[in-house]
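K.L.:
Need a 3D model of the sequence below.
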Amino acid sequence: MSTTEQPPATELDARYSSEGATARPWPETAAVLTDAPLYWLSTVHPDGRPHVTPLIGVWSQGALHFCTGPQERKARNLAANPEVVLTTGANTLDSGFDVVVEGRADRVTDHGRLTALAREWEAKYGADWHFDVEDGSFVQAEAGHAHVFAVHPRTAFGFGKGEPYSQTRYRFT
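P.N.:
Okay, here's the model as predicted:
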């Protein structure tokens, strides 16, 4: 979290938490978002049907960033409705910490910001994920152009699994 970001209001939902559980602090949740190798993106088709897909991404400057080709289903869905849910965590029942981020996917086109994000992508995922920046997009010779989106959380949830179970809500202003 950068020094200019305001920490979210954080509250434990006792209805879905073990007795004695405490709210998980936001920096712990942000670390899960930073370190996750894979995220699941939920968008909505123009006709209202849900669409879910796994993808890679980068948590940076208070937002979860992902990219997609302009003709891919998720890009077409976002053109009609930019509201999304991104999830990540451990696919286990009795251990781990899952995170759900709700927000709006806004396209990133600033050359300097995209260049910084391209460096972060490569640092996280390796040289196979090297991107150049051109015309407000990521570019790879083999794959072509990809639009980059930032999702600043409006609300996020953290689900602690195992003892204690916990559900923490984070509300952003």
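K.L.:
from here on, contacts and neighbour counts on C-alpha atoms
P.N.:
Will do.
K.L.:
which residues does the nearest residue to residue 157 once chain neighbours are set aside contact?
P.N.:
Closest residue to residue 157 apart from its sequence neighbours, by CA to CA, 6 or more residues apart in numbering: residue 169 at 4.6 Å. Residues near residue 169 by CA atoms under 8 Å, 6 or more residues apart in numbering: 10-13, 155-158.
K.L.:
Let's see this one next, to set against the first:
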Amino acid sequence: MTDSPARTGTLDARYSRPDARPSAWAEVHATLETAGTYWLSTVRRDGRPHVTPLIAVWDGASLYFSTGDREQKAHNLAANPNVVLTTGDSALQGGFDVVAEGAAVRISDPDRLASLAQAWVDKYGEVWRFEVRGGDFWHEGGGLAGVYEVAPARVFAFRKGDDRFAQTGWRLA
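P.N.:
Model prediction:
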């Protein structure tokens, strides 16, 4: 994916070196597509935050993750669908981090779920092969899991390193 006028980010000079340039959307896309682990932030009913690592797939426009209905994140999403998904490199002196904000929407269309199940296998291997059952994913090791789509409304990229610090933001439709 290449940058287009709609995908041109805005550099935030407050958190960037004076000579920094905005990060390219193509780098954001590549990071979201290839990341192994993401961190999902949700909000509990009482307002306390909840953060958990998980795996996800990116299709170029949305991130997808799954969770069992009895897990804390599923309870949180039922009350408040607004989430933040982050991924990147934990090193301070280098790397590239991405933060995606949006609302998580549960997906139940069997054809879409079948396509996403294959995307999980393509990215993570056979150990993450899901069956589609009744509008959910099913896995022998974990039972049923709802699948959620997050089409980011805002994305931030953080480039790190002594001579590279830059924060770029995008507002997406």
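K.L.:
Most neighbours among the contacts of residue 169 of structure 1, which one is it?
P.N.:
Neighbour counts for those (other CA atoms under 10 Å) peak at residue 158, which has 26 neighbours.
K.L.:
would it count as being in a strand?
P.N.:
Yes. According to DSSP: H, G, I helix; E, B strand; the rest coil, residue 158 of structure 1 belongs to a strand.
K.L.:
Next, the mean deviation of the strand or helix carrying the residue nearest to residue 157 of structure 1 compared to structure 2.
P.N.:
Secondary structure assigned from DSSP states H and E places residue 169 of structure 1 in strand 166-171. Following the fit onto structure 2, the mean deviation recorded for strand 166-171 of structure 1 is 0.4 Å by mean CA distance after the TM-score superposition for structure 1.
K.L.:
and that strand, which stretch of structure 2?
P.N.:
Aligned by TM-score structural alignment, strand 166-171 of structure 1 falls on residues 166-171 of structure 2.
K.L.:
What residues does the residue nearest the centre of structure 2 make contact with?
P.N.:
Structure 2 has residue 85 as the residue nearest its centroid, 4.2 Å off, counting by CA atoms, centre = their mean. By CA under 8 Å, 6+ apart, the residues touching residue 85 of structure 2 are 38-41, 99-101.
K.L.:
now the residue nearest to it when sequence neighbours are not counted, what's its secondary structure?
P.N.:
Closest residue to residue 85 of structure 2 apart from its sequence neighbours, by CA to CA, 6+ apart: residue 40 at 4.7 Å. When classified by three-state DSSP, residue 40 of structure 2 comes out as strand.
K.L.:
Enumerate every residue touching residue 40 of structure 2.
P.N.:
Residue 40 of structure 2 neighbours (CA under 8 Å, 6+ apart): 51-54, 83-86.
K.L.:
cool, and residue 11 of structure 1?
P.N.:
When contacts are taken as CA under 8 Å, 6+ apart, residue 11 of structure 1 is in contact with 23, 168-170.
K.L.:
right, and the helix or strand after the helix or strand containing it?
P.N.:
Taking DSSP H and E as the definition, residue 11 of structure 1 sits inside strand 9-12. Next helix or strand after strand 9-12 of structure 1 toward the C-terminus (DSSP H and E): helix 26-35.
K.L.:
OK, contacts around the closest residue in space to residue 111 of structure 1 that isn't next to it in sequence?
P.N.:
With CA to CA, 6+ apart as the criterion, residue 111 of structure 1 has its nearest non-adjacent residue at 6.1 Å, and that residue is residue 136. Contacts of residue 136 of structure 1 were listed using CA under 8 Å, 6+ apart, and they are 108-111, 114, 147.
K.L.:
quick one, longest helix in structure 1?
P.N.:
Ranked by number of residues, the top helix in structure 1 under DSSP state H is helix 111-125.
K.L.:
how close does that helix sit to structure 2?
P.N.:
Helix 111-125 of structure 1 sits 0.6 Å off on average (mean CA distance after the TM-score superposition for structure 1).
K.L.:
pretty sure residue 89 of structure 1 is touching residue 98, no?
P.N.:
Yes. Look at residue 89 of structure 1 against residue 98 with CA atoms under 8 Å: they come within range, at 4.0 Å.
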